[in-house]
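Undergrad: just coords:
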């Protein structure tokens, strides 16, 4: 590792941290369409990107 280079954290943790310190959602450092960008947004939003809304308990009846 070169001096001054800091390894990146897990993108999910980075996104959660960004939200916690008040950074805007458009501050994501990863390129559009990348798996890292999706993970960063999952952390920022606090939910997996492919996780749909919860259904009522009786929805399957």
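TA: That came in fine, so what should we check first? Since the model is a prediction, treat every value here as computed from it, not as a measurement.
Undergrad: from here on, just use CA atoms for contacts and neighbour counts.
TA: Noted.
Undergrad: please, which helix or strand holds residue 17?
TA: Using DSSP states H and E, residue 17 falls within helix 11-20.
Undergrad: mind checking how far the closest residue to residue 45 other than its chain neighbours is from residue 38?
TA: Spatial nearest neighbour of residue 45, chain neighbours left out: residue 16 (7.4 Å); criterion: CA to CA, 6 or more residues apart in numbering. As judged by CA to CA, to the nearest Å, residue 16 and residue 38 stand 12 Å apart.
Undergrad: before we go on, here's another structure to hold up against the first:
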């Protein structure tokens, strides 16, 4: 797991299977919230933007 640059609080979990999947999540009040967003290396930039958008919507 690692912190996503430019996305405060969002972390990336890499799954070393097939093309190398990535799942984006954050922690809130001690609970892990999966942002229902992920993909592989080829869609990483788009997936991070989507995770940031979902996180903002959940924070409103």
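TA: Done, it's in. Just so it is clear, the structure is predicted and the values come from calculations on it, not from any experiment.
Undergrad: where does the TM-score land?
TA: The TM-score (TM-score structural alignment, normalised by the length of the second structure) is 0.26; 27 aligned residues with a CA RMSD of 3.1 Å.
Undergrad: sorry, back to before: doesn't residue 43 make contact with the residue nearest to residue 45 of the first structure?
TA: Yes - shown here, residue 16 of the first structure and residue 43 form a contact pair, counting by CA atoms under 8 Å, at 4.4 Å.
Undergrad: the two: who's more crowded?
TA: A side-by-side neighbour count of residue 16 of the first structure and residue 43, using other CA atoms under 10 Å, places residue 43 first with 22 against 18.
Undergrad: that one touches residue 37, doesn't it?
TA: No - Residue 43 of the first structure sits out of contact with residue 37 when judged by CA under 8 Å, with a separation of 9.9 Å.
Undergrad: now do the shared contacts for these two.
TA: Common contact partners of residue 43 of the first structure and residue 37 (CA atoms under 8 Å, 6 or more residues apart in numbering): residue 11.
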